[in-house]
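Trainee: Predicted model and sequence follow; I will ask about them next.
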Amino acid sequence: MNSRVNRSRGALRRNPLQIALATALLLPMSFAAAQSTSAEEEDTATTEQATSGSATTLDRVSVTGSRIARDTFNSVSPVQVINREESTLAGFASTTGVLQSNSVTGGSSQINNAYGGFVVNGGPGVNTLSLRGLGATRTLTLMNGRRVSPAGSRGAVGSADLNVLPNIMIERIEVLKDGASSIYGSDAVAGVVNVITRTRVDDTTVEFQRNVTGDGGGDETRAGIMTGMTGDRWHLSGSLEMYQRSELTMGQRGWATDCPQPLLGRNADGTYGADDFIDPATGRPKCWTIDDSGTTINTIGTVNLVGVAGPGSIGAGANGNVFNRWRPNPGVTTGLPGYEGVSYFSRDGFSPAMLRESLVSPTKNTTGFLQGGFDLNALGDAELYFEALGHRRESRQTGWLQHSIDYVVGSPLLPAELRALPWSQRAPADGSTNGLDIGVRAFVDFGNYDNWQVVDFFRATGGVRGNIGNEWSYDTSYSHARSDSAYYTENRLTDRIARSYDVVSDGNGGFVCRDPSGGCVAAPALTAAVVGGDIPQAYRNWIVQDTKGRTIYTESTFNAGVNGPLFDVPAGTVSVAMGAEHRRQEIDDTPDINSINNNLYGFTASQPTRGKDSVSEAYIEFEVPALSGLPFAQELTFNASARYTDYDSYGDDSTWKLGMLYTPVSWLSIRASRGTSFRAPALFEQYLGATSGFLGTASDPCNDYGSRSPDSPRYINCASEGLPTDFQQTSSITSITQGGAETGLAAETSVAMTAGVVIQPEFPTWFGDLSFAADYYDIKVDNGVARLTGGSVLGLCYDSQPSDFNAGLGQCGLVARGANNSLSVTSGYVNISESLVRGWDFTARYVRDIGPGSFRTTAQISNYLDQAGRTFPTDPLRNNTGRITAPQYAGNLDLSYRVRNWQVRYGLDWVSSTNDYDYYDTYFDTDYRQDYLMETGNYFLSSLSLQYNGDDWSATVGSRNIGDKEPPMISANAGYNRVGNAPLYSGYDYFGRTFFFNVSKSF
């Protein structure tokens, strides 16, 4: 049996195994097409077809990337197909896991539950999909060809949450890795994911899967039931399933709790960093001194004050030095009695509570799906159909807090010897010290705190579809979706902290609040025990309160379309699809009142995010067969599509796409497409409520501006504000972030080009079937929407021309300097200049009968040539490919052997080595090789599984990451978001060796 594809006027005539192979390579697939027959049954089907001489003509089907139903699986754009059987063999316990795997994403980083301690769009616990590394808002997710509406918490909800998708009901997933706005509308910039459910179910199936990690934590459990019934004119089916993942904490993985690799050069043995430093005075390790972002120092068990000289701790310098951090030591009687100075790296930064932080946060998902249809026997054999999807996510994240107790100058809570000290820090802008300057700040271990969310998502769809005449069909539907989220955080309240500092004596040697109303509890007096983290529970209970916000996101969509043949031409039939769509979206996020009133201590304040938008669209698509059945032109087909879009917020635009599929000989196909896409900014990008926070004093552009040239714009601009040349900012900078609707945010456009080749050479039967596909892609996004930081706005303003600066033009309209030279900056979403992604996707497949069974192997490799961008036209275009978390290559290998009812699979995932040295050498002429560990080696993960399929049941057992591979290590001070010493990157496995089993039974 060979892999030649014979076509006649658009019909594909092959036996089942050949159809599967053609589908796999022409689309191309990551896994083989779903096969319900055994190897012997496939051979029987082949023999019977060959003997009878009959041919099988496929039903007209629609493949993601086109609205036109056709008789073949061929597509002018690359489409990857994943069936559920292979995802089970691979050990995935959820649809989220399948979609975020490297085989789909090509190694680009995804937002998952390892991001619980970071600010992400959609809120903590959300899981999104980004194709080509262009972000989740540029990837469109469909379910049965219809949009999956955004879901999540907080104000930045704008993408589909993969958690809402069912699992047991899924038949296959089609992934279009090409721009398709002319086909599907806004957001389809990088590609489209279409999750397709089983259409008719006539039995009941129950399924259970359990994934257990070898080192504990992060276990997954899924249980589901699917059932259905079919009558003469109706069908009804549905599923209900529960998915739960337990928490994986930092302390459960040794690599996450190792001492952060500090700012040290390469050791003599070629390694970086150092072993855990043990403080000889306490015998405790000095770990966790650098936070996960690699930018700041966590300090606990110390106090901050100035102007005092005294003895230092062991290794912290000679007696008489002046320190800015001190820790209790009752043996010290000189300088600052009872305290010794500590150096930068000998400060205490470790707390056992850090081991209880979430490495991968827990979640519990409950999902129900119901679908059905009724034949009307009217309106062109029409079917009245409906779908309903309901989902609840309960997620939680555990973090750790460093708490500051600010004792104001002269506070009675201070020991007598410290009350007369001068201020060490000016009064914080948040009002937490009642406007008084700080004399002593104590950095204490406050322990753990929790965030948690409850997200309810519902989508209902109803429609009617039927025929117009003998060859045309129509489909019209209405969908309404709603995401309703409640999100909670254990927060410290600023006003309660301020009241706790305003104390009077209780007459018994203690203190009480001057205003005791509401149960106010005085802050603890400064003692060695308090500095060590022994904080009275009553004080904790007073300043901490559960805060609650609510996010509601709704989306309504009306669709109507028709498709069918227009007329015949010598090579076949010209077909067309056309239709219209109207969509309305609305977001309403109301943070807790304490967040709105800027009353959250150490957390950003947020205003409500409220906005709505609607869009009306019309599209048309043509498919034109130009040549067929000729020498060196077995098939030549062109596809053209266009869409007109009219947003209430951004006006109108149009997109288009042209594609071509050329088969000169039966074993070779060439495809290419070029088109434009359009993305209106998401609602949160337009209407995000102002979120306030603080930047460090070092962010003031005028600090020590006298060291610059007197002719430079920054020198002139700072001097125009009357600042001295040696100016140093002493107050935190207020930073406000808001949506871009008020600052002229525009829609973004993009151009995408793909070109590919599919080779299916003919070999003798004994050799087997070998196929290969290669696809080149080039996507350029112009005017892209991005979030500009407060620091960037400050730099752009003070480096602008003095005339613009004094007139408050450009970015300077967002900067204000107030009393006492305090500084505030407003930033938000803006249109950046350019983003570019370019690369190759390769797929190879080999199938051969060996002994009594069939062997199949599939290899996929993604090669990013460019992942580049710039913020402003004057900026250089810098390529990030090959940097940490942006590998140039990612690949996977899938080997399977099926014999009778048994199938064994081996999988290998690969992420190529990365380094930032070349990036900094190229663009900044800086060599960090002796300072930081900024590179990772090739990363491989192996999996192995065995499956048995009975008549009405199946069982699968296996292991993922069978080598127990740990993620690679980088330097803590290298400036990356990290988990322990590992980069925060979804392509690395944080769980370790995992065992899984899956059982399924049908009745």
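Mentor: That came in fine, so what should we check first?
Trainee: from here on, contacts and neighbour counts on C-alpha atoms
Mentor: Fine.
Trainee: quick one: buried residues of the helix ranked longest in the chain?
Mentor: Determined from DSSP state H, the single longest helix within the chain is helix 39-52. Within helix 39-52, the residues that qualify as buried by neighbour count (16 or more other C-alpha atoms under 10 Å) are 39, 42, 46, 49.
Trainee: same check, this time on stretch 158-165
Mentor: Going by neighbour count (16+ other C-alpha under 10 Å), the buried part of stretch 158-165 is 158-165.
Trainee: Among the residues you listed, which are located in strands?
Mentor: Taking DSSP state E, every one of the buried residues of stretch 158-165 sits outside strands.
Trainee: ok, those residues vs Ser181, which is closest?
Mentor: Ser159 (16.0 Å; C-alpha to C-alpha).
Trainee: how near is the closest one to Leu683?
Mentor: Applying C-alpha to C-alpha, to the nearest Å, one obtains 10 Å for the distance of Ser159 from Leu683.
Trainee: Helices of the stretch 401-550 of the chain, residue ranges please.
Mentor: 416-419, 494-501, 528-531, 537-543 (DSSP state H, counting those that start in this stretch).
Trainee: Nearest to Phe208 among the ones you listed would be which one?
Mentor: Across the helices of the stretch 401-550 of the chain (criterion: C-alpha to C-alpha), the nearest stretch is helix 537-543, sitting at 42.4 Å.
Trainee: tell me what the closest one is packed against?
Mentor: helix 494-501 (3 or more C-alpha pairs under 8 Å, 6 or more residues apart in numbering; DSSP states H and E).
Trainee: another one to put next to it:
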Amino acid sequence: MNYHRLTTALFVGASTLAMANGAFAQSAAAQDVEEVIVTGSRIVSDGTAAPTPVTVATTEALAKSAPASIPDGLNQLPQFANSRSAGNPGASATSPAAGNYLNLRGIGVIRGLVLLDGQRVPPTSYDGTVDTNIIPQLLVQRVDVVTGGASAAYGSDAVSGVINFILDTKFTGVKGVAQAGISDYKDDASWRFGIAAGANITDKLHVLFSAEHYERDGISDNAKRPNGDDNWIVAGQGTAANPIRAYRDTAYISATYGTVINNNTASMNAGNPLRGYHFLPNGQLVPFNSGIPTGTSNYSYNSDGAAIVGHALTGKIITDQLFGRIDYEVSPDIKLFAQLTFAESFNRFNTVGSGTQLGDFRIFTENPFLPNGVRQTMEAAGYTSFIGGRIGRDLDYKWVNTLNDVYTFLTGAEGNLGDYRWKATYGHGDSRVRVTHFGNLINRNWYAALDAVRGPNGNIVCRITQTNPGMQDDCIPINIFGDGAVTQAQNDYVMGVSQYQIAQKMDVVSAEISGELFTLPAGVVSFATGAEYRKQELHQTTNSDPASPVSLVGLRTNVNTYLNRTASTNVGKADGEYNIKEVFVETQVPVFKDLPFVYSLDVNAAARYTDYSTSGGVTTWKIGVSYQPIEELRFRYTRSRDIRAPTLYELFAGDSAGRGPFNDIHTNVNQTAISLSSGNPNLTPEEGNTYTVGVVWQPRYIPGFSASLDYYNIEISDVITNISTTFSNEECERSNGTSPLCANIVRPGPFSDRSPNNFPISVRSTPFNQAMAYYHGIDYEAAYRLQLDKFYDTEATLDLRLIGSYNPTRKTKTTATAAPVQAAGADPRIVNGGAPIDRFNVVANYTDGPLSVNLQARYIGKLKRTNDPALVFADNTIPDITYVDTTVTYKFEVAGRDLDAFITINNLFNRAPPFAPARDQPGISYPAVLAIHDVVGRYYTTGIRFKF
């Protein structure tokens, strides 16, 4: 893509806008917004004069591109990347990520501040982030996205910017929506219903109400999508001799659906004459075909091995929102208000459809479920047990339910005191999240049930009932020899539920005053100042706390001494609270006006002091300059220092545990290990330094045209990040066991022991202030409204707009001494924070009386699997793609009521996502980048909106 040509095009004229974006416009181009109250500033002003770049997205425009929800529409903006949603649910339940968590600039969900009418929205997730599905969408009239640091104006967490949902609090009448949708593959059906009403009960009392329901089924059957049932992965060591390449029909060599006697390492079952055999569905033992190696030791293709099946492509989502507000005018200068919001978001998705990957377990020859011939062969060779592997697709599927209930209350007063505006509010937020992982293996039951023996009466029983009476007398022995061998009773005994609940509260008291101080020759000096006190609490409970491992007493197992209650989703307890005190001041000063070469020169400045009860005080600031040499051309510059404070979870989380593959370079063993994570109470705030330089052009000789171009540069120091277990392992090895990070790798023996027996008992990851991040790029936007009566007798209009982002640098460093990692243009599954360098939307909207036709093209640039030259991929490129969406709307009346009938087709040409298998377990991932590309395919939505 030629960026010199594109940049020039923004300033040449309307002829360059044949493909332009009609859905979104920065404040510079939002000519239909008369007054923008939030423009990256607490001072009320016209949005076109703001030094800070602001993207304004109207609800009407968002609905045309993504009728499902406002957050879905925002995620189509090029300024958002790698947001978390039900369309990208992941494969675990250790974090509630299946809502709609917006990621501004792809810098991290936690680094963007979500506001509702300028008020901080309480966190809804354990990590302090906000599920924007809770916003009462029918009453949102627009969303202001401040795409620059804004901590001085709005408070901490606004490092990447602010997403401010603006409600129409003065609405009168009734409006609503009813719609339904379905994909071209006859799945992922959706329904949305909502109604809102506002009325002036008296000339002083105004009431407002809305109720909304949205439901979408998700996609549980990957096989309907291209390459969805082919078990694609990429595997290999990433060297020139063994590059990472794509493989089809892959499977584990260490597991089958009916159990395999493992031979995936030289030492496993060594000497056993049945090593490398597996059990058929009828229990018969036959040689195992290990297939063709993939380059990764545990995976092969065209083998008898098993792959995970049934993992959800996208999750099911159900949301409900209730909103009510009362405004009462005490006098012309004083107004009281109170509003109450309740929202519930439910999400469900399969993590592993085929039961669970059961890993390596020990079976003793006295197990009565073993065929006699197997037992006799082993005992004749002097073996009393073997290590087996299995994927239990005859066990319950594993799925996750996430239920998020949020209550918010806001009350306050606002008014005028002479020439000044003032406002005082009290807000309370209460969110409760319950994450339930069904179909989870109960470890102690599993190991007890595996160890089956003959009882005194000849019945098959669990050995523990004979050796330790009274300890586990309800144990039901399990038969795992053959696919389908597990009975319902056996399944119910070994499978269960892990669950954790998060309760968070936030109380905020704030007050501010703004107005005009005095008049200079160039104009009025304005100001805003205020203070805020905020208290937040976090309480997390769990039924599977890894800090309290289960006892192994009475069990014969091959596991280490540490055993969690369940096979996965062992999330620890967390308790903590802090309070924050803040004061801020902001001013806007007109310096020059109506001078030669200076049509206007304005300066905006803000400062905020924040005192955290956990980490002390910190100062943030911003300065912005707006310079117009002539009326139609404006240059803008901002420089800011911003912060993100550590969340309560980052500070106070207890141990959480999971199991996953770990490549131990110390023992040269690659197998499953227990991974632990916890909080760190010594964390301090991250610090962001941002500057933007931009230009806005609104020529009078091209009525209806505007364009803007902004360069941004963001540096974040003291980034809170978890030191990866891989990094700790490497650093410990480089130091020959002397580094403090060696404490993160817990081994049964001393560091000097490099035998396979010294493989780690557990590996730990803990957050530290030790990283840095650097981002820079260009945002560009243009808009042109053409009145077609210039060409023929009509009242029709054509709106053409363009919005795009060019982000060539996304560098991060794990530590001060680590080499920087370039994530720009990289696959986010391989490189943390990876995102396309190029993204832009172009839209044309034609309106002729009651008919409106909207056409949008969304371009997503190509990706590399990695930018690391030391990591070799056979094919390192994921190609670019363009999606086209269209909406047709027709306005009509029924009984004097206004109705809009519409049909939207997203991904009009049913473009399949670029083929990109993951470096993952066989069968668990769809071969596409779900966080970036559309995997749903062509999707139809039709419905009616009404207003009267």
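Mentor: Okay, I see it. Predicted, not measured: the structure shown is a model, and the values here were computed from it.
Trainee: Can you add distance to Met143 of the first structure and give the buried residues of helix 39-52 of the first structure back as JSON lines?
Mentor: Output for the buried residues of helix 39-52 of the first structure, formatted as JSON lines (distance: C-alpha to C-alpha, whole Å):
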{"residue": "Ala39", "distance to Met143 of the first structure": "32"}
{"residue": "Glu42", "distance to Met143 of the first structure": "31"}
{"residue": "Thr46", "distance to Met143 of the first structure": "34"}
{"residue": "Gln49", "distance to Met143 of the first structure": "35"}
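Trainee: Report the spatially closest residue to Pro330 of the first structure, excluding sequence-adjacent ones.
Mentor: Here the nearest residue to Pro330 of the first structure in space, its sequence neighbours aside, is Gly338; by C-alpha to C-alpha, 6 or more residues apart in numbering that works out to 4.4 Å.
Trainee: distance of the one you found from Val303 of the first structure?
Mentor: Taking C-alpha to C-alpha, one finds Gly338 of the first structure at 12 Å from Val303 of the first structure.
Trainee: of the two, who's got more company?
Mentor: Legend: neighbour count by other C-alpha atoms under 10 Å for Gly338 of the first structure and Val303, higher for Val303 (24 against 16).
Trainee: sorry, back to before: was I right to think the residue nearest to Pro330 of the first structure contacts Asn329?
Mentor: Yes: between Gly338 of the first structure and Asn329 there is a contact at 5.0 Å, judged by C-alpha atoms under 8 Å.
Trainee: Show the contacting residues for Ala844 of the first structure.
Mentor: Neighbour list for Ala844 of the first structure: 25, 770-773, 858-860 [criterion: C-alpha atoms under 8 Å, 6 or more residues apart in numbering].
Trainee: Check for me that it belongs to a strand.
Mentor: Yes: when DSSP: H, G, I helix; E, B strand; the rest coil is applied, Ala844 of the first structure is found to be in a strand.
Trainee: Trace it over to the second structure, please.
Mentor: Aligned by TM-score structural alignment, Ala844 of the first structure pairs with Ala782 of the second structure.
Trainee: Now for the nearest residue to that match once chain neighbours are set aside, how many residues are close by?
Mentor: The shortest distance from Ala782 of the second structure to any residue other than its chain neighbours is 4.0 Å, reached at Ala707 (C-alpha to C-alpha, 6+ apart). Under the neighbour criterion other C-alpha under 10 Å, Ala707 of the second structure is assigned a count of 26.
Trainee: In the first structure, what residue corresponds to Ala707 of the second structure?
Mentor: Superposed on the first structure with TM-score structural alignment, Ala707 of the second structure falls opposite Phe772.
Trainee: Check His206 of the second structure too.
Mentor: For His206 of the second structure, the equivalent position in the first structure is taken to be His235, counting by TM-score structural alignment.
Trainee: Just confirm that match is within a helix.
Mentor: No: if the criterion is three-state DSSP, then His235 of the first structure is strand and not within a helix.
Trainee: Correct me if wrong: it contacts Met229.
Mentor: Yes: here His235 of the first structure lies in contact with Met229, judged by C-alpha under 8 Å, at a distance of 5.8 Å.
Trainee: if we can go back for a sec, any idea how far the match of His206 of the second structure lies from Arg459 of the first structure?
Mentor: For His235 of the first structure, the distance to Arg459 of the first structure - C-alpha to C-alpha - is 20 Å.
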